[in-house]
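Sharing a model prediction with you, sequence too.
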Amino acid sequence: MQQTKPLEGKNFRPMPILIALLLSGFIGMFSETALNVALSDLINLLHITPATAQWLTTAYLLTLGILVPVSGMLLQCFTTRQLFIAAVSFSIVGTFIAAIAPNFELLLIARVVQAIGTGLLLPLMFNTILVIFPPEKRGAAMGVIGLVIMVAPAVGPTIAGLLIQNLSWHWIFWLSLPFLLISLIFGIVSMQNIGEPTRPRFDLLSILLSTLGFGGIVFGFSSAGEGEGGWTSERVIISLIVGVVALIAFAIRQLTMKQPMMNLRAFRYPMFTVGTMLVLVCMMVILSSMLILPLYLQQGMGKTAFQAGLLLLPGGIINGIMSPIMGRLFDKFGPKWLVIPGLIIIGVILWFFSSISLTTTVAVIIVLHTCLMIGVSMVFMPGQTNGLNQLPPEYYPHGTAIMNTLQQVAGAIGTAVAVSILSSGTKQYYIDNQINPADLTKAPLAMTQGVQHAFIFGVIIAVVGLVLALFIKRVRTSGAEAGQRAPH
């Protein structure tokens, strides 16, 4: 098997590399969540339907779902500098097109170009951390990444609300552009190559199966979440069937190839498997709650987009601050004493959220959301880092590609299921109370029931995660590391 070869004996300067990656990663995450707040304004300004507007998110997720699986191979084909410059360049071009976009079509193209940049950058970021930091220091390094990944979505809605209120949605992208240019210049000056490309052979059939498989799953679940026909629509059913069949064929092909595009043999390492599952649980909880809570604050409790963003800001910032702290605690004590209590906190908070009502005070929502984000910080990075630590270096590109790909799939599944449960719970309220859905005075009460049901789904996901967490063990990074890494 051809492997990615770390550059032996080379002294890396971790801080400049980290700064270049994190700055571009932060802006990518910021523009992703900031645009979500602007969707209602875009519907009115661009004269489009909510289902059409949803494509700005669906196309972004779909591009990530197609591109990220290929990233493991790209990491072995090109140098770190080449991939970084390409990723940030795509982000700059996409952001500029979005900033000047006069219509929906051009904005949609811009989102796809932005997603290409993000799809190249995320796996590169995680793979770089695995190579330049020794295992005993990876928790702290991953924690810093967690700070960026979590703070950006937290401040995105608030800043976007301010920009929309005082300027226009275009300024979400104008604000991002100079930071991306600074990141590109900084990266050109300071980015080092962390490995030698091994130039594996491109397998077109694997790329095709991967595109149909992951793309079909993400598209199917995203379409179900849009509400047009829901799960019974022909488009959703065909997409999911094509996706599942193609994924099975993709898995069989990867396991029988000498040089697979995505080496699924990484799942032979038990802590990698457990870590990946825990990351998926966290992504489903985070993305479904990030969708449901702002929706309820605006449509149920009558808050503006800016007010909703402001209410969720403390939780996001606390989560970002806690990530480096949890990373250091992970380095010191291992994952079990963080992950298990973290999932208990997540489950309990989601249970409290399942009894949310119109009389629930703003203070209670802020406290509950903050505690939820603390729980997530205790699970996400420790579970991910422990899983990746068990992999030998030749599996790093494949491990990061697998985790990042499945995160996109989990995000699409979590949001689609949560929206479906929210919709069915809302409809059931009208049926149970024999109320005409046209009676808008009852809409907040109906939505409350839908939101409560959606959070019960979150509780179930958290319980599944807690059961998985019982099997987690610390991956030793001492002299006995090689023996500990062996798959059991």
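Happy to help now that I have it.

C-alpha from now on. contacts and neighbour counts both.
Will do.

tell me what the longest helix belonging to the chain is packed against?
Determined from DSSP state H, the single longest helix within the chain is helix 396-432. Applying 3 or more CA pairs under 8 Å, 6 or more residues apart in numbering; DSSP states H and E, we find helix 396-432 packed against helix 55-67, helix 71-77, helix 104-132, helix 204-226, helix 270-295, helix 362-389, helix 443-469.

could these go into a markdown table alongside distance to Met29 and mean neighbour count?
Output for the helices and strands packed on helix 396-432, formatted as a markdown table (distance: least, CA to CA, whole Å; neighbours: other CA atoms under 10 Å):
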| stretch | distance to Met29 | mean neighbour count |
| --- | --- | --- |
| helix 55-67 | 12 | 23 |
| helix 71-77 | 18 | 25 |
| helix 104-132 | 8 | 23 |
| helix 204-226 | 19 | 24 |
| helix 270-295 | 13 | 23 |
| helix 362-389 | 17 | 24 |
| helix 443-469 | 23 | 22 |
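
before we go on, here's another structure to hold up against the first:
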Amino acid sequence: MISLIIGAFFSILNETLLNIAFPDLARELNVPYTTIQWLSTGYMLVVGVLIPVTALLVQWFSTRQMFLGAMFLFSLGTLVCAIAPGFEVLLVGRLLQACATGLMLPVMMNTILVLYPPEKRGAAMGTMGLVIMFAPAIGPTLSGLILDTLNWRWLFYLVLPFAIFAFIFAYIYLKNVSVLTRPKVDILSIILSTLGFGGIVFGFSSAGEGHGGWSSPEVYISLIVGGISLVLFVIRQLASKNPMLDLRAFKSPMFSLATVLIMIVMMTLFSTMLLLPMLFQQGLMLTAFTSGLLMLPGGILNGFLSPVTGKLFDKFGPRALVVPGAAILAGVMWMFTQVSMTTSKGTFIALHCVMMVALSMIMMPTQTNGLNQLPRRYYPHGTAIMNTLQQVAGAIGVAFFISLMQSGMNDYLATESVNPLAPTPPEMAAALNEGVTGSFQVGFYFAIGALVLSFFVRRAAAPQEEQGEVTAPSPAMH
């Protein structure tokens, strides 16, 4: 577990470390901002495409092989990024890092399911939650601090020694816990999965980044191709005796409920993670580093509460956490709809902290409860499904809330601005505030939806085949 956590921490940290450096990179590498965004879009795209395939890979390669392969790719990608002479090489390095992250997350969750019996998984998943939430929370602040004093290349140079250490540590201590079944490789399923999930993630990401909006051919063609491929992929998986991604996992009601609930919560999370920095930097005219600092306490609080909520889940079950967590989330999202340019920084920090506490009460308990209901043979498929749909929800969330914000800004300028084509800075700031609070309004409706679903959550009993099963790996499995 320690081996997995060290590796996962630095690969996930890297996801948010670079975002704040985009303006510096665009200037130094002499490329437009729409091109630089590919460092983020490409990353999400590779992770979204690769995670569904891990359901197959973990049945062909051991835990040890998968993790060491991922850490090697991550270290290599980090080195390539650090010494990149131009944008093209930097993008290649980022895509190598994304391959590592796409491999690592499902392996980590699958290992927890195999190592720990259902009654102890909450605490283990909570420890993983600390990594998944804490790493991206400190990323922007750490990045701002490095960029204030050093060149952008140091964002990679400083991570590289830790990545190499994680590889060596795992090489010495990481044992295999998986049973290899080596099912038949279905090439057509891999192609349909890649086109389906890749098309949807790319389409929504492109719309969110303002590449001509929803009317852009690259947006709607990607979404059409992705949608058709995904339908064909689902049909093929349900018809196959040995599917690449076994969608029969959705026959478990708590797993289905957990997946839908987490997608809704992820979209609510993205509304704030995306809109608050925009409001801070373009509305309140704060620096990127200050914006990162304002969001740091909430991220740290969420990370440290994840193991606590995990232990509470083991003791009291999911309802005791998920229902109050969803109620708090709905309340805080309503309060976000009331913010304005005069709202104090302390109020923003407090609201963000409360929201992150609510998310720690919902995310890991819901996820663990859903996976607990699955039979052991579905573990790789369940973890791959959940992680993939989180990526899809993230891409949809970004595009959806950016569109809402832009629409709200345009409506405000059309009615309130003296000259909508050339608004004054105060008018732009007021329009941004209007767009952001309008988006938060929709985020509040999502939170209400999460609250309604939370009342249907029940503690999932382990399948009959799991009960009394020895969870420690046998010597033959090493």
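Received, thanks. Model, not experiment: these values are computed from the prediction.

measure Leu68 of the second structure to Lys175 of the second structure for me?
For Leu68 of the second structure, the distance to Lys175 of the second structure (CA to CA, to the nearest Å) stands at 11 Å.

Kindly name the residues of the second structure that line up with the longest helix of the first structure.
Across the second structure, the stretch matching helix 396-432 of the first structure (TM-score structural alignment) is residues 379-415.

Repeat that for stretch 459-472 of the first structure.
By TM-score structural alignment, stretch 459-472 of the first structure lines up with residues 444-457 in the second structure.

Identify all contacting residues around the matching stretch.
For stretch 444-457 of the second structure, contacts defined as CA atoms under 8 Å, 6 or more residues apart in numbering pick out 254, 257, 261, 264-265, 267-268, 318-319, 322-323, 326-327, 329-330, 333-334, 337.

contacting residues for the residue sitting furthest away from the middle of the first structure?
Distance from the centre of the first structure peaks at Gln434, with 39.8 Å (CA atoms, centre = their mean). Not one residue lies near Gln434 of the first structure by CA under 8 Å, 6+ apart.

Tell me the secondary structure of it, please.
coil (DSSP: H, G, I helix; E, B strand; the rest coil).

picking up where we left off before, buried residues of the longest helix of the first structure, list them for me.
By neighbour count, with 16 or more other CA atoms under 10 Å as the criterion, the buried positions of helix 396-432 of the first structure are 396-423, 425-427, 429-430.

Now do it against helix 204-226, angle only.
What separates the directions of helix 396-432 of the first structure and helix 204-226 is an angle of 20 degrees, with axes from the mean of the first three to the mean of the last three CA atoms, to 10 degrees.

Look up the average distance of helix 396-432 of the first structure to its aligned counterpart in the second structure.
Its aligned residues in the second structure lie a mean 0.7 Å from helix 396-432 of the first structure after superposition (mean CA distance after the TM-score superposition for the first structure).

how far out from the middle of the chain is that helix?
11 Å (CA atoms, centre = their mean, to the nearest Å).

Tell me what angle that helix forms with helix 362-389.
If you take the same axes, to 10 degrees, helix 396-432 of the first structure sits at 150 degrees to helix 362-389.

Now which residue in the first structure aligns to Phe202 of the second structure?
Aligned partner of Phe202 of the second structure by TM-score structural alignment: Phe219.

Sounds good, over and out.
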